[in-house]
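Peer 1: kindly return the folded structure for what I paste below:
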Amino acid sequence: MAKKQRVFVVGVGMTKFEKPGRRDDIDYPDMVNEAVTKALQDCKLPYQAVQQACVGYVYGDSTCGQRALYPLGMTGIPIYNVNNNCSTGSSALYLAKQLVEGGQSDCVLALGFEKMDRGSLTSKFNDRTNPMDKHVEVLADTVGIEAAPITAQMFGAAGAEHNKKYGTTPEHMAKIAYKNHKHSVNNPYSQFRDEYTLDQIKNSPRVSGPLTKLQCCPTSDGAAAAIVVSEEFVKKHGLQGQAVEILGMQMATDTASTFEEKSNLKMVGYDMTKLAADRLFAETGYKPSDVEVVELHDCFSANELITYEALGLCPVGKAGELIDSGNNTYGGKYVINPSGGLISKGHPLGATGLAQCAELVWQLRGGADRRQVPGAKVALQRLGGAAVVALYKLGFPVNKSNKA
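Peer 2: As a prediction, this is how the structure comes out:
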């Protein structure tokens, strides 16, 4: 079996995330042009250097990936359209990494974008099996269905189950939202940049279970991109000073326990996240305790709480203690979602995973400005839908600051 090549991110770029429809003059090719141009400028490469492209989006027709890239150059390269719900952008990055790692290409564009409908996510096709039918069945069998967005019900039920099983409280989830809104104040790319008190978060309108409005991510428009390259490409183009290595990346999907155990914690993805994380740390030889900065999937505050334990950032049942100790923010063991996370930065499904990648690249380079995590050397990323988990570090450590 051929030895795997080292894989690096040398350029990242993104747009500001916006409320859907806020800028009707901007369509998805415009957002893509901005994000990809920024990524190329970051590494001083022309678009013609890109040999293949993996393009993620959910809201769009089947060849939007090709159309999105027309303004940058019609160079005839292979373009793969990727749709994997919340993990769409991370899945595009995962595929780009595999293309480079396997020696198929030296320079691959990983891109994600979204121009979403306003309001909660809904099914588009009502004449066939709903892909969430088994998830809804678990929800109905355990707590019932109410008049609220279905994903909020799922994660609200998972949060309530964690409260009952491990003694956490709704206040722990509110504290997560408080932290992420506070972090977003320093992120110019964030959809929301308002800071709230803990009482404001707890007393905002209830959505489902313990979740209030300020603990739920919004729908968003936006784009993000990463230039993924081989070690040979890095050295050939003199990009060692800004190359961030993808140490490892793992994807997992639902296991039988997702539905068989009639647990909402399992139903929203705990086991597949743990499976992907365990494989990642085994592959790389790193441990959760080696990580300083994390970007993870906080579509709802309950999901961030659950994910702490699935990733091994704390023991099972101890997420509440991690939150109360302040070890999930500046000054603590980890800084989790310094960008503001999905709750505040926004969640354009196709772009989110690549926006997380961009944030972690800036953090590791020391270029995250007022949200910089001091001394960040190892970064962890996680998104769901399918669980995609990645570890990053500077590929060729140098004393250099590259500004975001």
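Peer 1: from here on, contacts and neighbour counts on C-alpha atoms
Peer 2: Noted.
Peer 1: could you count how many residues lie near residue 30?
Peer 2: A total of 16 residues lie near residue 30 under the criterion other Cα atoms under 10 Å.
Peer 1: distance of it from residue 80?
Peer 2: 19 Å (Cα to Cα, to the nearest Å).
Peer 1: just residue 69 next, same as before
Peer 2: According to Cα to Cα, residue 69 stands 12 Å off from residue 80.
Peer 1: looking at these two, which one has more neighbours?
Peer 2: Counted by other Cα under 10 Å, residue 69 and residue 80 do not tie: residue 69 has more neighbours, with 22 against 18.
Peer 1: contacting residues around that one?
Peer 2: Counting by Cα atoms under 8 Å, 6 or more residues apart in numbering, residue 69 touches 29, 32-33.
Peer 1: how about residue 158, secondary structure?
Peer 2: Look at residue 158: counting by DSSP: H, G, I helix; E, B strand; the rest coil, its state is helix.
Peer 1: meant to ask about residue 229, not that
Peer 2: Secondary structure, three-state DSSP: residue 229 is strand.
Peer 1: ignoring the adjacent residues along the chain, who's closest to it?
Peer 2: What sits nearest to residue 229 in space, not counting adjacent residues and going by Cα to Cα, 6 or more residues apart in numbering, is residue 107, at 4.4 Å.
Peer 1: that neighbour contacts residue 226, doesn't it?
Peer 2: No: Residue 107 is beyond contact range of residue 226, at 10.4 Å (criterion: Cα atoms under 8 Å).
Peer 1: what touches both of these two?
Peer 2: Contact with both residue 107 and residue 226 is made by no residue, according to Cα under 8 Å, 6+ apart.
Peer 1: between the two, who's got more neighbours?
Peer 2: Remark: of residue 107 and residue 226, residue 226 carries more neighbours, 31 against 25, as counted by other Cα under 10 Å.
Peer 1: was I right to think the more buried one contacts residue 13?
Peer 2: Yes: counting by Cα under 8 Å, residue 13 is a contact partner of residue 226 at 6.7 Å.
Peer 1: hey, what's in contact with both of the two?
Peer 2: Listed as contacting both residue 226 and residue 13 by Cα under 8 Å, 6+ apart are 36, 39, 358.
Peer 1: next up, for comparison:
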Amino acid sequence: MTDFAQLQIIKNGHVTSPKGFKAGGTHCGLRRKKVDFGWLYSEVPATVAGVYTQNAFQAAPLHVTKESIAVEDKLQMVVVNSANANACTGEIGMANAYETRKLVAERIGVSEHLVAVASTGVIGVQLPMEKLTKGIEQIDLDQSVTADFEQAILTTDTVTKYVAVEVEIEGKVITLGGACKGSGMIHPNMATMLAYITTDANVEAESLQTALKTATNETFNMITVDGDCSTNDTVLAFANGMNMQTELTTDHPEWHKFQDAFTLISQLLAKKIAKDGEGATKLVEVNVKQAESTDSARKIAKAIIGSNLVKTAIYGADPNWGRVICAVGYSNQPIDPSKVTVYLGDIKVVENGLPADFSEEEGKEYLMSENVSVTVELKMGDGEATAWGCDLTYDYVKINASYRT
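Peer 2: Reported below is the predicted structural model:
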């Protein structure tokens, strides 16, 4: 059971809050004016873990990054460009990703396999390497401006997304930091998102991968904005050990503390993505309880949070609980309709599969809130899960109708 009570969220914490991490960014011309090229650096090679998009069309940077990590599960630098995804770009795109890695390695004086590359933006357009090279030439490890990195990775995002937490293990306070981007093409099993989690703890590679996968299943894989899954989605975790000598593994007696901290930071980042969904006005949380299993609860929660009818009803502040019931019903999971109870916030709108006596006006007023929760009780078992998303608005269509123009 996850326990966040022991954890401390750092006010104004960033991805560089853990010891030994630096970040920066610059404008290299991929965008008209905005910062569009960023870098994240560890002073020493960091143990690394990664999870990636489930889309069959994986962009060139993903292949190069996975190849780097495969050498020794270590990275020291990741560079990210926005505006161009370097996806569906064939052999030229792969060559450009390799060339980016090579130029960055030469710039900072490390082996190529210690560099990861990432891109986000328009699909099917070749990277303008002369512009990207300009960005690489501006990397200055003595000038760490984390806010520039957080800005450089954005696409249609309206805000930067970052957080940091502290946890005490063996009497030592270690820090985890994170930064991410994501606003559209967001769907469970990864989304159009890039996320970077750092820690100054010393974590064994396989255990770090376990921490990342465990947290991802509960957080990044439980958000949706529009049901689309992109080509570039990547979450990387870095552990440089600069504030802790003892190597943490899943067998460590206090491993649960580290896992809880990792899950919390992932959840906070995931919720920031969901809240900043393209055109969104509300953060929506769906809680499924008493399902037959955790897996079943997750699938039902995803069905509800991904329903366009649910999302538009919430946008219109319409307490139309029938849309929630329909999503539960088509989730293809074990349910007994005569046992299902549904709440909008604290307002019971369905009890044992039948309409509950509630005030429509009260329901409408609640759905006008900035944060909306939907809870479904199934009375089938002990399975629980939470998913996050947002409402679906007119602005979502406007943003995506003119994305390339």
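Peer 1: work out the TM-score between the chains.
Peer 2: After superposition, the two chains reach a TM-score of 0.25 (TM-score structural alignment, normalised by the length of structure 1), with 166 aligned residues with a Cα RMSD of 7.0 Å.
Peer 1: circling back: tell me which of the contacts of residue 69 of structure 1 is nearest to residue 100 of structure 1?
Peer 2: Checking the contacts of residue 69 of structure 1 against residue 100 of structure 1 by Cα to Cα gives residue 32 as the nearest, at 22.0 Å.
Peer 1: shouldn't that closest one be in contact with residue 226?
Peer 2: No: the criterion here is Cα under 8 Å, and residue 32 of structure 1 misses it with residue 226 at 11.6 Å.
Peer 1: which strand or helix spans residue 13 of structure 1?
Peer 2: Per DSSP states H and E: residue 13 of structure 1 is located in strand 7-14.
Peer 1: residues making contact with that strand?
Peer 2: Contacts to strand 7-14 of structure 1, defined as Cα under 8 Å, 6+ apart, come from residues 34-43, 97, 100-101, 189, 222-231, 234, 239, 242-247, 355, 357-358, 361, 395.
Peer 1: let's see which of the residues you listed end up in helices.
Peer 2: 34-43, 97, 100-101, 231, 234, 355, 357-358, 361 (DSSP state H).
Peer 1: one step back: buried subset of the contacts of strand 7-14 of structure 1, written for PyMOL?
Peer 2: Those of these that count as buried under 16 or more other Cα atoms under 10 Å are selected in PyMOL with:
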select buried, resi 34+35+36+37+38+39+40+42+43+97+100+101+189+222+223+224+225+226+227+228+229+230+231+234+239+242+243+244+245+246+247+355+357+358+361+395
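Peer 1: got a winner among the contacts of residue 69 of structure 1 for most neighbours?
Peer 2: Highest neighbour count within these, by other Cα under 10 Å: residue 32, with 30 neighbours.
Peer 1: can you tell me the distance between the two ends of stretch 237-255 of structure 2?
Peer 2: Using Cα to Cα, the end-to-end distance of stretch 237-255 of structure 2 comes out at 16 Å.
Peer 1: and for stretch 81-92 of structure 1?
Peer 2: Stretch 81-92 of structure 1 has an end-to-end distance of 8 Å (Cα to Cα).
Peer 1: hmm, back to that, between residue 32 and residue 226 of structure 1, which contacts overlap?
Peer 2: Applying Cα under 8 Å, 6+ apart, one finds that residue 32 of structure 1 and residue 226 are jointly contacted by residue 111.
Peer 1: confirm residue 22 of structure 2 sits in a strand?
Peer 2: Yes: under three-state DSSP, residue 22 of structure 2 sits within a strand.
Peer 1: which residues in the stretch 101-250 of structure 1 form helices?
Peer 2: For the stretch 101-250 of structure 1, the helices defined by DSSP state H, counting those that start in this stretch cover 133-142, 150-166, 170-184, 198-203, 231-236.
Peer 1: for the first one, which positions count as buried?
Peer 2: Taking 16+ other Cα under 10 Å as the neighbour-count basis, helix 133-142 of structure 1 is seen to contain the buried residues 135-136, 138-139.
Peer 1: show me what that helix is packed up against.
Peer 2: Helices and strands touching helix 133-142 of structure 1, by 3 or more Cα pairs under 8 Å, 6 or more residues apart in numbering; DSSP states H and E, are helix 150-166, helix 257-260, helix 264-267.
Peer 1: ok, the last one next?
Peer 2: Using 3+ Cα pairs under 8 Å, 6+ apart as the contact test, the elements touching helix 231-236 of structure 1 are strand 7-14.
Peer 1: repeat for the third one
Peer 2: Packed against helix 170-184 of structure 1 by the contact rule (3+ Cα pairs under 8 Å, 6+ apart) you find helix 150-166, helix 198-203, helix 301-310, helix 319-325, helix 341-345.
Peer 1: show me where the stretch 151-300 of structure 2 has strands.
Peer 2: Counting by DSSP state E, counting those that start in this stretch, the stretch 151-300 of structure 2 has strands at residues 161-169, 172-182, 193-199, 202-203, 234-239, 247-248, 283-291.
Peer 1: looking at these, which is nearest to residue 115 of structure 2?
Peer 2: With Cα to Cα, the closest approach to residue 115 of structure 2 among those belongs to strand 234-239: 12.3 Å.
Peer 1: thought residue 301 of structure 2 was touching residue 384?
Peer 2: No: applying Cα under 8 Å as the test, residue 301 of structure 2 and residue 384 come out as separate, 9.2 Å apart.
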